[in-house]
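**Q** Can you look at this prediction? I've put the sequence above it.
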Amino acid sequence: MNVWLTDGRSEQFGDPSGNLKEFNFEDGEHFTSLSLFPNQEGKRLGAIKFKTSHSREFYAAMINFTLQPEVPVDVASGICMGIKGRSGLDIDRLGFIFINTVKSAQLINVVYPTISKVIPKVAVGEIKSMFYQNNTSETQEFTIETSKKITQISSWSVKGKTESTFSLEVSAGIPLLVREESRYELNIGVEGTYASETSEEKTELSTCPVKVPAGKTVDVRIALGRATVDLPFTGIIKITCYNGSVLECKTSGIYKGVAYSDEKIVVNESNKMLGAA
């Protein structure tokens, strides 16, 4: 039996013989039941059978050998961390290492290693534009008000889709879109606590005072930048079990989100009066 783990390690138990049976776990898939069968003498592994959270089954057994009754294995959370065994030509012993039933899971110590090198592709959309004309001999003051509904989206997808195995709480800063003079860049916001997939809809309200000198026309344009963010991240998965045990392991994944910049206000002043020839 050959076993491959998600971290790249592998192990072989016994020598290959007979027909090959293979099972590849999908992202987020875990055990829901597992049984091992001793051979007739009770000295070797005779068969293995399991079911998964994706409603799939696997069964492999020694050919032309009588088996003893199956021995159910407590799979706890269903998340297998490794396998132990002893073998020569045959498999003499085999055991699975599972995480106990999970009480909570957190993604912590999140770092975006490439964020400083990313040049975001920003789509700038105009929210509002106004023309103000002052044909008097004194400066006039106006206030322009804007309202824009936006939806900020964030998701952290962990390698192996851990977030689909159980509810994952994320403690991290969200990448924000920031306008610096003539360019945009990504900065990390204040750390907060989020679900692994989060969406926040809000309405951005703002007011902008406008001064129009005597005999002048002022053109005011207000725009908002929007960027799709796709960043690799590293972090630590902290799993707390109902028996009080805590497991921490390094992980990595991809952050995806939609970020918005602050409003950009452009004011152009001219001598041309509206309606003038």
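**A** Everything's here; your move.

**Q** only C-alpha atoms for contact and neighbour calcs from this point on.
**A** OK.

**Q** Now for the most centrally placed residue in the chain: which residues touch it?
**A** Nearest residue to the geometric centre of the chain (CA atoms, centre = their mean): Trp156, 1.3 Å. Trp156 makes contact with Val170, Ser196, Glu197, Gly253, Ile254, Tyr255, Lys256, according to CA atoms under 8 Å, 6 or more residues apart in numbering.

**Q** Dump those residues into CSV; add neighbour count and distance to Leu89 as well.
**A** Shown next, in CSV, are these (neighbours: other CA atoms under 10 Å; distance: CA to CA, whole Å):
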residue, neighbour count, distance to Leu89
Val170, 23, 46
Ser196, 20, 45
Glu197, 17, 48
Gly253, 17, 39
Ile254, 15, 43
Tyr255, 21, 46
Lys256, 18, 48
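
**Q** dropping in the other structure now:
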Amino acid sequence: MVGGTGGYKTSFITPSISSIKKIRIHYEEEVLPYISVVQTSMTPHISKFKAIQVFFSAGYEITIGDTSTGKIREFLFADDDQIVSAKLWPNKNKDRVRGLEFVVAKSNGARRTFSIKAKDVGSPVTVDVKSGKCYGIVARFANEIDQLGFYFI
């Protein structure tokens, strides 16, 4: 798990026959000025994760946090996908979640990466993905995702 101890704690575990099908991250952006010798521009950067929704193959789903505002990024898993690595990033104070990455092996041997990170992150934490089958999630949240972890078998 990555992040702090603030907010409300929740966890969700499906039967082991179920696996993750889709992750939807709700996030906010902030616009930061970018100044170069030639020009000044305003560049949007992810500032916080507001919510995470996880959908499982047996029809289970969980929503953690506030999905009413912000932008959305989504990652879909095929039935035969295997998660081969996962990383989570805290912020530099280690009290909020600021990044998530999954590397997935497809049935044809190809690999696909889903990654979403804020501009300023702390050191990554590697998640033990065991067999590569994710069947649950644990989190703390209030006005953003404070802590995040996944259950693997």
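**A** Done, it's in. Keep in mind the model is a prediction, meaning the values are calculated, not measured.

**Q** picking up where we left off before, what's the closest of the contacts of Trp156 of the first structure to Phe58 of the first structure?
**A** Taking CA to CA as the measure, Phe58 of the first structure lies nearest Gly253 of these, at 28.8 Å.

**Q** same for the host helix or strand of the closest one, what does it pack against?
**A** Take DSSP states H and E as the rule and Gly253 of the first structure turns out to sit in strand 246-260. Using 3 or more CA pairs under 8 Å, 6 or more residues apart in numbering; DSSP states H and E as the contact test, the elements touching strand 246-260 of the first structure are strand 140-158, strand 175-180, strand 217-241.

**Q** residue range for the second one in the second structure?
**A** Right, strand 175-180 of the first structure. Under TM-score structural alignment, the alignment places strand 175-180 of the first structure onto no residue of the second structure.

**Q** so after the strand holding Gly253 of the first structure, what's the next helix or strand?
**A** Immediately after strand 246-260 of the first structure, counting by DSSP H and E, sits strand 264-270.

**Q** any idea how far the residue mapped onto Lys92 of the second structure from the first structure is from Asp92 of the first structure?
**A** Taking TM-score structural alignment, Lys92 of the second structure has Gln40 as its aligned residue in the first structure. Going from Gln40 of the first structure to Asp92 of the first structure by CA to CA, to the nearest Å gives 13 Å.

**Q** More neighbours: which of the two?
**A** Neighbours around Gln40 of the first structure and Asp92, counted as other CA atoms under 10 Å, are more numerous at Asp92. The numbers are 18 against 14.

**Q** In the second structure, what range does the strand holding Gly253 of the first structure match?
**A** Going by TM-score structural alignment, strand 246-260 of the first structure lines up with nothing in the second structure.

**Q** what are the ranges of the strands in the second structure?
**A** Per DSSP state E, the second structure has strands spanning 2-3, 8-13, 20-35, 40-56, 61-65, 71-76, 82-90, 97-105, 111-117, 125-127, 134-141, 145-152. These are given in chain order.

**Q** Show me which residues of the longest one are buried.
**A** Of the residues in strand 40-56 of the second structure, those with enough neighbours to count as buried (16 or more other CA atoms under 10 Å) are Ile46, Ser47, Lys48, Phe49, Lys50, Ala51, Ile52, Gln53, Val54, Phe55, Phe56.

**Q** Now tabulate those in CSV and tack on distance to Phe75 of the second structure.
**A** Converted to CSV, these look like this (distance: CA to CA, whole Å):
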residue, distance to Phe75 of the second structure
Ile46, 17
Ser47, 20
Lys48, 18
Phe49, 15
Lys50, 16
Ala51, 14
Ile52, 11
Gln53, 11
Val54, 10
Phe55, 10
Phe56, 12
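
**Q** Tell me which two in those are the farthest apart.
**A** Using CA to CA, the buried residues of strand 40-56 of the second structure reach their maximum pairwise distance at Ser47 and Phe56, which is 27.3 Å.

**Q** sorry, back to before: which one of the contacts of Trp156 of the first structure sits closest to Glu11 of the first structure?
**A** When the contacts of Trp156 of the first structure are compared for distance to Glu11 of the first structure (CA to CA), Gly253 wins out at 25.3 Å.

**Q** buried set for the strand holding Gly253 of the first structure?
**A** Neighbour counts using 16+ other CA under 10 Å place Val246, Thr251, Ser252, Gly253, Tyr255, Lys256, Gly257, Val258, Ala259, Tyr260 of strand 246-260 of the first structure among the buried residues.

**Q** could you dump those residues to CSV with distance to Ser77 of the first structure?
**A** Formatted as CSV, the buried residues of strand 246-260 of the first structure follow (distance: CA to CA, whole Å):
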residue, distance to Ser77 of the first structure
Val246, 14
Thr251, 19
Ser252, 21
Gly253, 22
Tyr255, 26
Lys256, 28
Gly257, 30
Val258, 33
Ala259, 35
Tyr260, 39
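
**Q** angle of the strand holding Gly253 of the first structure against strand 140-158?
**A** Inter-element angle recorded for strand 246-260 of the first structure and strand 140-158: 150 degrees (by axes from the mean of the first three to the mean of the last three CA atoms, to 10 degrees).

**Q** Outside of strand 246-260 of the first structure itself, which residues are in contact with it?
**A** 151-159, 175-177, 224-240.
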